[in-house]
Structure formats: C-alpha cells, structure tokens
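**Student:** Kindly return the folded structure for what I paste below:
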Amino acid sequence: MLGLATFFSSILLGSMLFFASIVAPSIFKSLEDDEALKFTRYVFPKYYLWGIALSALATVLALAARSYTCILLSIIFLGFVYGRQILIPKMTSAKDQWLASDTAQDKSRYKSLHKRSVIINATQMALLLIIVVATQILHLHQP
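**Tutor:** This is a model prediction of the structure:
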C-alpha cells in the first residue's frame, strides 16, 4: 500500500512540476491577456481537482499502510481543497475587481492572494518530494 501511495505522490509531484514549469508560463507567453485569463479560469479548477483526487488517493493508501506519510498527504490534500474551493474564487473576484478599478489596493489584494497560492503550491511540492525521497530511503534500508 505504501508503494502505491508513493507512486501516486510521484505522479502528483510530476504533474505539479510540469504545470508550474511548462503549462503556466506558456499560457502567459503565448496568449493575449484576455485569452490567458479565460484559459486560466478554465484550467486551474481542473488542476486543483486533479490534485485533490491524487492526494486523496495517496492519503487513503498511506493510511491503510499505517504510514506517517498520511499526515503530510492530508496536509497536501487540504491545500488543494482550500485552493480550489476558497482561494481560486477569492483570486477570481480580486482579479475582476482589479481589472474593473485599476487601483493599487485591488492590485495588491490580488497579488497577495496569488502569492499565497504560490506558497501553498511550493509547500505541497516540497512535502511531496519529502514523501517520495523518504519512502524510497526507507524502502532501500529494509531487509
């Protein structure tokens, strides 16, 4: 069970790295602002749903294996739920407000929410890396 939890954690980490390093930058380099905004509003909820599904599956498998990693995976899962259900709607609203008003205060609010999403995402990736590396090290040292 722990092997499967690690496998799904690895898939999630790879997905997140691909999205952060290839997909997101490509959106803003290849699309006009209006189209990039429309595309991100379409794809980000799906990205978070993918994270919810994989982290939930990995958490359940780690729990079944009675592994400490279920705690870290639960944190990762909650980060995706928070991101999709709370943070993305707040960011969407803040971005719309900023675009409508073009004030420094609205821009600052959006930037602050975006920074929070980046910090959560980076933390999730770091935790996944810890999980994958730690379980591999432990596996190598088992008789």
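**Student:** switch to C-alpha atoms for all contacts and neighbour counts from now on
**Tutor:** Fine.
**Student:** Helices along the protein, start to end?
**Tutor:** With DSSP state H as the criterion, the chain has helices at 2-18, 24-30, 33-64, 69-82, 88-101, 104-140.
**Student:** which strands and helices sit next to the third one?
**Tutor:** With contacts defined as 3 or more C-alpha pairs under 8 Å, 6 or more residues apart in numbering; DSSP states H and E, helix 33-64 has these neighbours: helix 2-18, helix 24-30, helix 69-82.
**Student:** possible to save those as CSV with mean neighbour count?
**Tutor:** Below are the helices and strands packed on helix 33-64 laid out as CSV (neighbours: other C-alpha atoms under 10 Å):
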stretch, mean neighbour count
helix 2-18, 19
helix 24-30, 13
helix 69-82, 20
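**Student:** want to put them side by side, so please do this one too:
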Amino acid sequence: MIEQISIYLIAMILGIMLFFSFVIAPVVFTTLDEDNARKFIRRIFPFYYNVNLTISFVILLIFLFLSKLGVDFYLILLITILFATSNYLLMPLINKYRDEKQDKKFKYSHFISVVINFVQMICLVFLLV
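**Tutor:** Below you'll find the model as predicted:
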C-alpha cells in the first residue's frame, strides 16, 4: 500500500513538471508582457520547486521506511537534491543575472535549469517503468 503511494507521488511530480513546462510557462510568456511575466515567474517558481521538493522528500522517507535503498532510492535522492539546488542556488543566480543584464550568464544558467528539469523528468519516467 505505502509503496503504491510512492508511485502516485512520483507520477504527481512528473505531472506537475510536464504541466508547468508545457502549459504554464508558454502561456505566461505568450500572454503577459515581459515585466508581468517576469514578476509572475519569479513568484510561482519557488512554489513549483518547493512543492516538488516536499513531495520528493516524502518519497525518500517512504523508501527509507521500506528499506528500498537501491537504484530507485538514489534516483529520487538525486531528484530531491536537484530541486533544492535549483530553488536555492540556481534561481537566485538566474534572477541576479537577468536583473544585472548579464545575458550570457543568464542564458547559461537558464539552460542549466532546463537541463536539470529534463534530467529529473527522465529519472521520474525511469522510476515509473
């Protein structure tokens, strides 16, 4: 039963990530002007990361409780660490570089965040199959 809950939570994270990447972000940038889009994204991304960080941490606890310490555990650990890194290290840098108009650093940092998201999604799919 509890193992099934972890599967649902993994699917939930993947669903949130896909919805955010392919619905929320494109709609925001095609609907709002640049200033309002920036404000909205800066407000919603911390929620996005923290919700996913919390869910992934719960999955880690479930895996620990079940003594499921194989590849799946280390994948969800990686996913959790990447959510924390993205929220608490990368996002502040991205915002700083954007504010300071350091375009090369902004583009590079943003690219890294996109790659991290993609890697996390691949790991989540792997956990579900």
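**Student:** Leu138 of structure 1: which of the helices and strands packed on helix 33-64 of structure 1 is closest?
**Tutor:** Leu138 of structure 1 lies closest, by C-alpha to C-alpha, to one member of the helices and strands packed on helix 33-64 of structure 1: helix 2-18, at 11.0 Å.
**Student:** ok, residues contacting that closest one?
**Tutor:** Applying C-alpha atoms under 8 Å, 6 or more residues apart in numbering, the external contacts of helix 2-18 of structure 1 come out as 51, 54-55, 57-62, 65, 67, 125, 128-129, 131-132, 135.
**Student:** and the residues you listed, which are buried?
**Tutor:** Listed as buried from the contacts of helix 2-18 of structure 1 are 51, 54-55, 57-62, 65, 125, 128-129, 131-132, 135; burial here means 16 or more other C-alpha atoms under 10 Å.
**Student:** Any idea how many residues pack against Leu93 of structure 2?
**Tutor:** 17 (other C-alpha atoms under 10 Å).
**Student:** Return the residues in contact with the residue positioned nearest the centre of structure 1.
**Tutor:** Nearest to the geometric centre of structure 1 sits Asn121, at 4.5 Å (C-alpha atoms, centre = their mean). Taking C-alpha under 8 Å, 6+ apart as the criterion, Asn121 of structure 1 is in contact with Gly79.
**Student:** For Asp96 of structure 1, give its distance to Phe8 of structure 1.
**Tutor:** Distance of Asp96 of structure 1 to Phe8 of structure 1, given as C-alpha to C-alpha, to the nearest Å: 35 Å.
**Student:** Which of the buried ones among the contacts of helix 2-18 of structure 1 sits closest to Leu73 of structure 1?
**Tutor:** Relative to Leu73 of structure 1, and with distances defined as C-alpha to C-alpha, the nearest of those is Thr59, at 5.2 Å.
**Student:** so that closest one makes contact with Cys70?
**Tutor:** Yes. Using C-alpha atoms under 8 Å, Thr59 of structure 1 makes contact with Cys70 at a distance of 5.0 Å.
**Student:** how about the nearest residue to Leu63 of structure 1, chain neighbours excluded?
**Tutor:** Distances taken as C-alpha to C-alpha, 6 or more residues apart in numbering put Cys70 closest to Leu63 of structure 1, at 5.3 Å, once the chain neighbours are dropped.
**Student:** Correction: the previous question concerned Tyr97 of structure 2.
**Tutor:** With C-alpha to C-alpha, 6+ apart as the criterion, Tyr97 of structure 2 has its nearest non-adjacent residue at 5.0 Å, and that residue is Phe106.
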